[in-house]
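In: pasting the sequence and the predicted model now:
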Amino acid sequence: MKNLLLIAAFCVALYSCGTGNETMKNTSGNSNTEKDTIRIANDSLEYEIMIIEPGFESWLATQPPRGFYGQSLLESKNYSFVSEYNNRVLQPAKYSHNLYAEQINYDPALDYGYEVNYLLYNYFIYFQDKYNQKFIGGRN
């Protein structure tokens, strides 16, 4: 179950980077990518969540703070969002493989803790907003 959560987030991040023709203005080594990478890991449960998405961290700062939602609500929403996401992965003719590259292995019976559920929930909200996607139970 290593690298269980948000492998797809990495794929989405790669897609969002694109191959643009713009030149980089900041070549000092302190790129904004470092600031836009959030990683949480728990080796005893063998899971890892990595969110590599430009703009996610600054967007997250504008959202309701940790503790605003209860963990059970976040778990319920995440289960719903993951189910919808995984269904879209299985329909590449209908949904872009660039957005829905790989399934997310989220077990609702496993306690991932508040922080993981909070970040995963907010990532799904961000994903829907940024890529104009609508999931059942989403905020749009």
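Out: Cool, got the structure.
In: going forward, measure contacts and count neighbours with C-alpha atoms only.
Out: Noted.
In: where does Met50 sit: helix, strand or coil?
Out: strand (DSSP: H, G, I helix; E, B strand; the rest coil).
In: same check, this time on Ile40
Out: strand.
In: need the contact list for it.
Out: 48-50, 116 (CA atoms under 8 Å, 6 or more residues apart in numbering).
In: centre of the chain to the longest helix anywhere in the chain, how far?
Out: Taking DSSP state H as the criterion, the chain has its longest helix at helix 71-89. Counting by CA atoms, centre = their mean, to the nearest Å, helix 71-89 is centred 11 Å from the centre of its parent chain.
In: next: stretch 31-41.
Out: 12 Å.
In: which ones are touching the residue minimising distance to the centre of the chain?
Out: Nearest to the geometric centre of the chain sits Tyr123, at 4.0 Å (CA atoms, centre = their mean). Contact partners of Tyr123, counting by CA under 8 Å, 6+ apart, are 51, 56.
In: put this next to the previous one:
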Amino acid sequence: MKNILYILLMLLFVYSCGLTKNSGRGDRNTSAENDTVRIANDSLEYEIIIIEPGFNLFINSIARPQGYYSQTYLENKNRILVNDYNNRVRQPMRYNNNLYVQEINYDPQIDYGYEVNYLLYYYFVYLSRQYNQRFTVPTRI
């Protein structure tokens, strides 16, 4: 009887360790799959897709919370940053064409909403920090 109790306790211990181990793996897979941020609005016919490893972690841990900056502030910053970014896309011999792949079609006359401006601004902050890039307007947090 004593041996059965020890065996049951050992099995329970092994089973509980297995549960902890599996949940940790699931969290890592989820974060790896969530490195793509997509925001779309069919009525305005725009879409923003950010495919950058570590961007979600950056947004969730380092970026200031939504609402910290006003939408006007973000729009003004994005207008300048997008122009600088697009200029770099047009000069592949001068700037790394692996970082600056495609132009960003950002029209300052369109109201994209707060979330798009927030994510776009923090994409530039992420680029400047992750790849040590300096843009025309300092990107601060």
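Out: Okay, I see it. This structure is a prediction, so every number in the text was calculated from the model and none was measured.
In: TM between them?
Out: Superposed pair, TM-score by TM-score structural alignment, normalised by the length of the first structure: 0.75. Supporting alignment: 115 aligned residues with a CA RMSD of 2.0 Å.
In: circling back to that earlier point, the contacts of Ile40 of the first structure: which two are farthest apart?
Out: The distance between the two most remote of the contacts of Ile40 of the first structure (CA to CA) is 10.0 Å, for Met50 and Val116.
In: so Gln102 of the second structure, which state does it fall into?
Out: coil.
In: could you find the closest non-adjacent residue to it?
Out: Leaving aside its chain neighbours, Gln102 of the second structure sits nearest to Val89 (6.4 Å; criterion: CA to CA, 6 or more residues apart in numbering).
In: about what we covered before: and the longest helix of the first structure, what does it pack against?
Out: Here helix 71-89 of the first structure touches helix 114-130, going by 3 or more CA pairs under 8 Å, 6 or more residues apart in numbering; DSSP states H and E.
In: superposed on the second structure, what's the mean shift for the helix it packs on?
Out: Compared with the second structure after the fit, helix 114-130 of the first structure shows a mean deviation of 0.5 Å (mean CA distance after the TM-score superposition for the first structure).
In: angle of that helix against helix 71-89?
Out: 50 degrees (axes from the mean of the first three to the mean of the last three CA atoms, to 10 degrees).
In: list the buried residues for helix 114-130 of the first structure?
Out: Going by neighbour count (16 or more other CA atoms under 10 Å), the buried part of helix 114-130 of the first structure is 114, 116-128.
In: same check, this time on stretch 105-114 of the second structure
Out: 106, 112, 114.
In: now swap in stretch 132-141 of the second structure and tell me
Out: Applying 16+ other CA under 10 Å to stretch 132-141 of the second structure flags 135, 139 as buried.
In: can you give the contact residues for it?
Out: Counting by CA under 8 Å, 6+ apart, 63-64, 77, 80-81, 84-85, 124-125, 127-128 sit against stretch 132-141 of the second structure.
In: starting at the chain centroid, how far to that stretch?
Out: With CA atoms, centre = their mean, you get 17 Å for stretch 132-141 of the second structure.
In: ditto for stretch 110-121 of the second structure
Out: Centroid displacement of stretch 110-121 of the second structure relative to its chain, using CA atoms, centre = their mean, is 14 Å.
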